[in-house]
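Peer 1: what shape does this take:
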Amino acid sequence: MSDILKQEIKQLIIDSLDLEDITADDIIDDEPLFIEGLGLDSIDALELGLAIKKRYEVKIEANSEQTKQSFSSVNALAEFIQQNKAQ
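Peer 2: Now for the predicted structure:
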């Protein structure tokens, strides 16, 4: 997985969710994004999903189990984007 892609995802999380007190270095690649870990919620998931869809042109199924797993961490998001990115 590309470290550049992971950094982009971290910055996208910060920018799209207006996380002012956090830097990309504060987000750990395999740390959970929701509840524990970064502490995001369902509204954050919607906003982040829209930002990822727009930036990387990937299709995201709203209520699928695969999507839930793909949004579990930066590593999982990077893998999802690499697999589904428009060519």
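
Peer 1: could you use CA atoms for every contact and neighbour count after this?
Peer 2: Will do.

Peer 1: chain center to stretch 76-87, what's the gap?
Peer 2: Relative to its chain's centre, stretch 76-87 lies at 11 Å (Cα atoms, centre = their mean, to the nearest Å).

Peer 1: now the second one, please; I'll put the structures next to each other:
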Amino acid sequence: MKQALIERLSLQLTPDEIADDSPLFGTGLGLDSVDALEIAILIELEFDVPVSDDELASFRSINTLVDLVEQRTQAAEVAA
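Peer 2: Reported below is the predicted structural model:
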């Protein structure tokens, strides 16, 4: 997830420089609302997980992004 974010958002960081629980927005990585949309696109394209507008607010850290992907992937497996 970290590497995908770095590539998608052209961040000048390495995965080791991003803490799993560091805030993505504000004082953390300093991302903004446009970046949130890019993250949603990334999740949809890379992980085949649809993201609703309401879920954009849950993009708080790497951990919350991974949790979202894992929950959606597990739910899709159970439904299949």
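
Peer 1: longest single helix anywhere in the second structure?
Peer 2: Of all the elements of type helix in the second structure, the one with the most residues (DSSP state H) is helix 62-79.

Peer 1: helices of the first structure, residue ranges please.
Peer 2: 3-16, 42-56, 65-70, 74-84.

Peer 1: just give me the mean distance for the second one relative to the second structure.
Peer 2: Here the mean offset of helix 42-56 of the first structure against the second structure after fitting is 0.8 Å, by mean Cα distance after the TM-score superposition for the first structure.

Peer 1: give the aligned range of that helix in the second structure.
Peer 2: The aligned range for helix 42-56 of the first structure in the second structure is 33-47, by TM-score structural alignment.

Peer 1: ok, residues contacting the matching stretch?
Peer 2: Here stretch 33-47 of the second structure makes contact (Cα atoms under 8 Å, 6 or more residues apart in numbering) with 4-5, 8-9, 49-51, 56, 59, 69.

Peer 1: excluding chain neighbours, what is closest to the residue positioned nearest the centre of the second structure?
Peer 2: Taking Cα atoms, centre = their mean, the centroid of the second structure lies closest to residue 65, which sits 4.1 Å from it. Distance criterion Cα to Cα, 6 or more residues apart in numbering; nearest residue to residue 65 of the second structure, sequence neighbours excluded, is residue 59 at 6.0 Å.
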